[in-house]
Structure formats: C-alpha cells, structure tokens
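A.B. asks: pasting the structure only:
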C-alpha cells in the first residue's frame, strides 16, 4: 500500500515565514537588504527542516507539495464575499517563492501548481482518488476546510502540533460530524473564508439541528425540528446553497497526475 503525503504548500510556508518575520515587525515599506535576506534565508532553511521532519514522521512512499494556481475565481464570482478578507501574501515571501519551490524539488518532493485550480481542490481530488484505490492519503495542513474528508478515510496532519485530526476531535470542537461541517459552516458562518452564514443562527442551535439528521435536509424533515429555525433556513435557502457550494471541496478534477509521478526517492541516512 502506498502512503501518499499531500502538503498544502502555502498553509505551511506562510506559517513558517510568519515566525521569521515576527522579530522584525512592523516592517518598513523599504526593508533593509540585510533584513530581507535574513528573513528569506531563514524561511528557506525552516522549510527544508520541515520537509525533512515530515518525511521522518510520516514515512511516505509518495509526496506532493501543492501550490495555489491563482487563476481560480469561480468561487468569488458566485459569492463575492468569499475570502474577501484574506490578507495578500507578504511581498518578501512572494519574492522568495521560486527559491522555496526549487529547494523543495531538490529535496526530492515534487511541486504542483495548476493555474485554474485552488490547492485545496487539487489536494482533495488526489486524496480521494488515492483512497479509492485503497492507498493511504495524508494531508498536511492546519486548514479546517479539509476536515470533511475525514469521513472518506483521508488523514489530516498538523505539522506544527504534530498530531492527526480525528472524528472525535472534530465533534468536540464543532459539535458535529466531519460530513456535516460544510452545512454547519453554511449556517453559522466561516470567518476564515468570509462566509457570513445566516443571521440569527448560532453554533448551539445549528449543532442541535444537525443532531436531528446526517444532512441538513434530513434534519429539517425531523418532527423535532424547531419551526422558527426551519422557516429561517427556508427563507435563506438560496444563500445556504450558495455557501455550501463554495465551501465544499472539489474531488473530481482532471489533473493528469498519477502515483508514479510523485514517488519519493529513498532518503539518504543522516
């Protein structure tokens, strides 16, 4: 059985960069060359160390570092508020991205970027196809948007906390099962993606509703579904369907990539 590790590149890199940038904040608009070089060099070194540690901890047979393509806008076109609050990439990090990709490739880990796709959808597609063929898929990311994939047997690993997400941890944090998360976020909102949810529906009432059925439709048909809450959801049906559409990960993209393309070379000892 193959063990395929899929790294959400910018999720990892932006957090590594933030640690290196922090001692120099607030950065002047015209950053001194020595400061620029130090931050970028430290980030490159930390990424190399992170990749080596992940290979040691997870022992993958296959791996891929997936970057956002930047050209995918269909979610924003459907829902203009989607990620409208997202801060742009720091200029110093954007400058050094080509070197970070080169470093990654030199370590034997292929980088993948397709302009028309978000990294989340690429990773979700590959992970689900890997599971379909009875192989092991591990996503390395702290992005909660991957958590619904737990229901499909995909593992999710936090490289900073050094732990795997679980169905139990999802239920403890959100009060619902992984497969219910997209519906739950569509109701209560998702600040990470700037999705407002439905006004007047809070986490507690949404959690109690989702306990009445595996899906939102099942919950609404349950005889114990509160009438006022049901009516509010019906009144906002189009918004909820829209939020669900933009929050759900795509898992059926045609990427033209196979396991042979992402097999890792054997690591040299030491």
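C.D. replies: Happy to help now that I have it. Just so it is clear, the model here is predicted, and its values are computed rather than measured.

A.B. asks: only C-alpha atoms from now on, for both contacts and neighbour counts.
C.D. replies: OK.

A.B. asks: what about the helices in the stretch 101-250 of the chain?
C.D. replies: 119-132, 167-174, 181-188, 203-210, 216-221, 227-235, 237-247 (DSSP state H, counting those that start in this stretch).

A.B. asks: just put those helices in TSV and tack on distance to residue 33 and mean neighbour count.
C.D. replies: Formatted as TSV, the helices of the stretch 101-250 of the chain follow (distance: least, CA to CA, whole Å; neighbours: other CA atoms under 10 Å):
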stretch	distance to residue 33	mean neighbour count
helix 119-132	32	21
helix 167-174	44	14
helix 181-188	43	24
helix 203-210	48	18
helix 216-221	54	16
helix 227-235	55	13
helix 237-247	40	17
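
A.B. asks: let's have the ones you listed in a markdown table, adding distance to residue 80.
C.D. replies: Shown next, in a markdown table, are the helices of the stretch 101-250 of the chain (distance: least, CA to CA, whole Å):
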| stretch | distance to residue 80 |
| --- | --- |
| helix 119-132 | 19 |
| helix 167-174 | 26 |
| helix 181-188 | 15 |
| helix 203-210 | 24 |
| helix 216-221 | 24 |
| helix 227-235 | 21 |
| helix 237-247 | 11 |
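
A.B. asks: let's bring in a second model and compare:
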C-alpha cells in the first residue's frame, strides 16, 4: 500500500529556525531540517515523500478577503533568501519538493485527498489544526514537535464541538490566527453552544425564531460574513497539481 508522507515545509522550517539561537546559522538549519525529515521517514516508513512549500503569489483567499492573514509576521528575509538552496539540499537527500503557487494548505489537502481516495494512506506533518477538517479514511496528522499524533479529542474538548463541526464553528466565530472574521458578536463560546443545540450552521439559520432576538439579529445580519468565513476556512481538495506520484517515491539514501 502506498503511504505518502506530506510535510508542511514552512511550518516545519520556520519553527526550526525560530528555535535556533543564531539566526545566521543557515548551515545548521539545513542540517536540522534534513535530520527532522529523516526522523519522520524513519518513524512513518512512507513509500512516498513530498515537502510542500508556500509560493509567492497572492492566494485566492486574499483576493476574496484582503484582510485574510493580515498582520501575520512575514518570513525573515535571511530565511526567505535561503529557501532555494535549502530545497536543493533536501532534494540531494532524496526529499522532493512540491512548490505551491500561493498557500501550501490546499496543495497538502489535495495530495492527501488523492492518495486516500485511491486506497492509500497519508500522513500530514504539521502543527496547523486546520487540517483536522479533513476526514479521509487513511489520513492522519503528525505533530513533529510534540512527537505525537494530533489530538483530535483534545481539540474537540477545548472548542466544545466535534471535528465535523469545525468549519461551521469557524464560520460563526472566525479564526483569529488567519484573520477569518466570523460573525460580529458571536464568539467561540456562543458558537459552540449554538452548534451543541442545533448541530450545524444550516440548522441554526433554520431556527432563528427559536433564539433570543439579539442573537438572532446578529446571525441574520452576519449571514454573508458567515458564508465568507466558511469559504475561507475550507481547504480545497480539487487542485490540478500536474505531478506524478512516482516522482516522489522515498528511497533512503
């Protein structure tokens, strides 16, 4: 059975870079990046490996909502300049890259979707909890820095929802990390309570007459913003990537 290890490249490298005491130690960063990828391969025993990187083009989400990810700290220029040689060093170790046009997230989601739909397995290596919305048979998410599988139960308990409600939850309350707005006046606690009572966003909007007048008015006025937020939060799994899986076969050096 094919098992594709999908590494969220910038999620991994930026955290490694932030943790090192000397920001100018780029050779050390390269060695730590290679070492991390080797460790991941040894642990997960993939048949294929793809490191997915963000691109420079403006994402469709930013075009749809200009404030998307507004204020997020940019990549340090030193690290940005080092990305091409770092990718070359990884490639020399047999670790092939997939370069997204803009955000890596949709490429990662599409890769995971395609391998799972063809009866394979996928392991996404990332600390980004947004991937927990993906629920394909054969898909798991690994946190390299915790050395553990993503704890879905802990996320559900923290938010007060189940993972099937994650997109509806973000449509209601937004996501501050990505500057997804949600509905003004509806916070995480209110969103969780609404979803506990009505199970889904659609059910909530079909039951506005059962809510208090103030909350119903917030929801009614925020309908378009909820639709926008849902769309921003939802990962695409239908990209045409123009890649051949055989080019990403993992062969330990």
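C.D. replies: Perfect, thanks for sending it. Just so we're clear, the structure is a prediction, and the values are computed from it rather than from any experiment.

A.B. asks: re earlier: which stretch among the helices of the stretch 101-250 of the first structure comes nearest residue 52 of the first structure?
C.D. replies: helix 119-132 (20.3 Å; CA to CA).

A.B. asks: ok, residues contacting the closest one?
C.D. replies: Contacts to helix 119-132 of the first structure, defined as CA atoms under 8 Å, 6 or more residues apart in numbering, come from residues 4, 6, 8, 66-69, 113, 136-139, 146, 149, 152-154, 249-253, 255.

A.B. asks: 6 Å - rerun?
C.D. replies: Contact partners of helix 119-132 of the first structure, identified using CA atoms under 6 Å, 6 or more residues apart in numbering, comprise 66-68, 137, 249-252.

A.B. asks: now for the residues you listed: which two are most distant?
C.D. replies: Largest separation among those by CA to CA: 68 and 137, giving 19.5 Å.

A.B. asks: higher neighbour count, these two?
C.D. replies: residue 137 (26 against 20; other CA atoms under 10 Å).

A.B. asks: which residue in the second structure lines up with the more buried one?
C.D. replies: Alignment note: residue 137 of the first structure maps to residue 122 in the second structure; criterion TM-score structural alignment.

A.B. asks: so its match touches residue 139, yeah?
C.D. replies: Yes. At 4.8 Å, residue 122 of the second structure and residue 139 qualify as touching, with contact defined as CA atoms under 6 Å.

A.B. asks: residue 112 of the first structure -> the second structure?
C.D. replies: Aligned partner of residue 112 of the first structure by TM-score structural alignment: residue 98.

A.B. asks: how many other residues sit next to the equivalent of residue 192 of the first structure over in the second structure?
C.D. replies: When the second structure is aligned by TM-score structural alignment, residue 192 of the first structure is paired with residue 177. Residue 177 of the second structure has 11 neighbours, counted by other CA under 10 Å.

A.B. asks: grab the nearest non-local neighbour of residue 177 of the second structure.
C.D. replies: Spatial nearest neighbour of residue 177 of the second structure, excluding adjacent residues (CA to CA, 6 or more residues apart in numbering): residue 69 at 7.2 Å.

A.B. asks: so what's the nearest residue to residue 103 of the second structure once chain neighbours are set aside up against?
C.D. replies: Distances taken as CA to CA, 6+ apart place residue 54 nearest to residue 103 of the second structure, at 4.9 Å, with adjacent residues excluded. By CA under 6 Å, 6+ apart, the residues touching residue 54 of the second structure are 100, 102-104.

A.B. asks: what does residue 54 of the second structure align to in the first structure?
C.D. replies: Under TM-score structural alignment, residue 54 of the second structure pairs with residue 68 in the first structure.

A.B. asks: helix or strand: which one has that match?
C.D. replies: Using DSSP states H and E, no element contains residue 68 of the first structure; it sits outside every helix and strand.

A.B. asks: now do the SS call for residue 52 of the second structure.
C.D. replies: Three-state assignment for residue 52 of the second structure (DSSP: H, G, I helix; E, B strand; the rest coil): strand.

A.B. asks: thinking again about what came up before, ok, now which ones touch the match of residue 137 of the first structure?
C.D. replies: Taking CA under 6 Å, 6+ apart as the test, what residue 122 of the second structure contacts is 3-5, 112, 139.

A.B. asks: could I get these as JSON lines with distance to residue 33 of the second structure?
C.D. replies: JSON lines is the format used below for the contacts of residue 122 of the second structure (distance: CA to CA, whole Å):
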{"residue": "3", "distance to residue 33 of the second structure": "21"}
{"residue": "4", "distance to residue 33 of the second structure": "19"}
{"residue": "5", "distance to residue 33 of the second structure": "15"}
{"residue": "112", "distance to residue 33 of the second structure": "22"}
{"residue": "139", "distance to residue 33 of the second structure": "24"}
